[in-house]
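K.L.:
I'll drop the sequence and a predicted model, then ask my questions.
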Amino acid sequence: MQEAELAQGLAAAGLTYLGMVEPSAPLIPPRLAAFANSAAAEGEEWAASVESDAPDFQERFNHEWYMLAADQGLFSREDPQFLFASAEPESGHGASWWARVALRAEWDLAGAGAAAQVTGCGWGHPEFVMLSLDGNVIVRGSQGEKWTDVVCLRNPHRIRSLREMGARMTDSGSIPRETREAIARWLAHAAPDER
């Protein structure tokens, strides 16, 4: 995906593309952050669920996402910037990394963004991973069979199950080298007792 295509897709969701984060930044990689909805969160988890077939699904999901994301620190209401997992523009290996984005006044993750295949896989089917600028809050949107969830994890560096999964991933030959290296950087940088 080219950078212009990424910016256009994000715009459909109501997100302004501000550039890719430097790959050497010691942030949790999107591939590991995507496990936010299945990690044993040790009291660091908040969630909201919306029935996937609700007639007002789009509005309810968008509302739940915004309230959870703003209340738990994905972004501040005054300056709604955060990181969004996306394929790295102009990379041939299709690895995902963090794009810095700003939430526009008009946005729609569950409808237009999902239909544009940016925040989901079709209108009403949101699927995404987001991270706060400081790396301390993960928000994951994921659709199940009957419910669509928005899960927020705070302080992922303190969540033992996530760190253990990351350690296993660094030893897996099936994980791209760039992702293994990024996980190792995050594990080394974000020791559980540092923050």
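P.N.:
Nice, I can see it.

K.L.:
From here on, just use CA atoms for contacts and neighbour counts.
P.N.:
Noted.

K.L.:
tell me what whatever helix or strand residue 69 lives in is packed against?
P.N.:
In this structure, residue 69 sits in helix 57-72 according to DSSP states H and E. Judged by 3 or more CA pairs under 8 Å, 6 or more residues apart in numbering; DSSP states H and E, helix 57-72 is in contact with strand 45-51, strand 147-154.

K.L.:
Buried deepest among these, which one?
P.N.:
Stretch with highest mean neighbour count among the helices and strands packed on helix 57-72: strand 147-154 (a mean of 23; mean count of other CA atoms under 10 Å).

K.L.:
dump the residue contacts of the residue nearest to residue 126 when sequence neighbours are not counted.
P.N.:
Nearest non-adjacent residue to residue 126, counting by CA to CA, 6 or more residues apart in numbering: residue 120, 3.9 Å away. Going by CA atoms under 8 Å, 6 or more residues apart in numbering, residue 120 touches 109-110, 113-114, 126-128.

K.L.:
ok, and here's another one to check against it:
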Amino acid sequence: MLDVIDPLLHEKANADWYRLAVEGGLFSEADRRFLLAHSPVEGGPSRWCCVELQDDWDIMGKGAAGLLGSAPLCPEFRMLSLDGNVLCFATTWQHSISTSVLTAPHRSRVLRRFAEWVAQGALDRPNEPPLSTAVRRWLDASSG
């Protein structure tokens, strides 16, 4: 966690995110593509979009001011490796920024319980493709 009053917060937050992303396996130096959870409608369901980290990236600054948060240095995002084995997420607390990486999310009992609940249709909405179908596919593919 990084303290929001640190004068080097922007640089440290970007460096920490990148280090965690590469070390955790979100993407590699050679292939910087990953999936980003994006909600096209505020409050609506998220969809995974394939993105590629560009050379002039600024995840915690300009990125957090747009698609990846609510303002510069206020990140709120979820990222997934292309193979689904690494989940990276960030959030902003009252006095800090937290970035975390979870490897093998399919092995997390908490995530699997949540996925089972979603697979039962708990988050399906009328007039939208059902989330339950995709989640059931994920559960079936990652069992065992």
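P.N.:
Received, thanks. These numbers were taken from a predicted model, which means no experiment stands behind them.

K.L.:
quick one: TM-score?
P.N.:
Superposed pair, TM-score by TM-score structural alignment, normalised by the length of the second structure: 0.88. Supporting alignment: 139 aligned residues with a CA RMSD of 1.8 Å.

K.L.:
thinking again about what came up before, quick one: what's aligned to the residue nearest to residue 126 of the first structure in the second structure?
P.N.:
Aligned against the second structure by TM-score structural alignment, residue 120 of the first structure finds its counterpart in residue 69.

K.L.:
Could you tell me how far its match is located from residue 30 of the second structure?
P.N.:
Distance, residue 69 of the second structure to residue 30 of the second structure, using CA to CA, to the nearest Å: 26 Å.

K.L.:
Identify, from the contacts of residue 120 of the first structure, the entry nearest to residue 160 of the first structure.
P.N.:
Checking the contacts of residue 120 of the first structure against residue 160 of the first structure by CA to CA gives residue 128 as the nearest, at 22.6 Å.

K.L.:
Find the nearest non-adjacent residue to the spatially most central residue of the second structure, please.
P.N.:
A centroid search over the second structure (CA atoms, centre = their mean) returns residue 78, at 1.3 Å, as the residue closest to the centre. Using CA to CA, 6+ apart and skipping the chain neighbours, the partner closest in space to residue 78 of the second structure is residue 89 (4.4 Å).

K.L.:
Doesn't the one you found lie inside a strand?
P.N.:
Yes - judged by DSSP: H, G, I helix; E, B strand; the rest coil, residue 89 of the second structure forms part of a strand.

K.L.:
just the helices in the first structure please.
P.N.:
Secondary structure of the first structure, counting by DSSP state H: helices at 3-13, 30-33, 57-72, 114-115, 160-170, 177-189.

K.L.:
The helix holding residue 69 of the first structure aligns to what range in the second structure?
P.N.:
Here helix 57-72 of the first structure aligns to the second structure at residues 9-24, judged by TM-score structural alignment.

K.L.:
average distance between the matching stretch and the first structure?
P.N.:
If you overlay the two and look at stretch 9-24 of the second structure, the average distance to its match in the first structure is 0.5 Å (mean CA distance after the TM-score superposition for the first structure).
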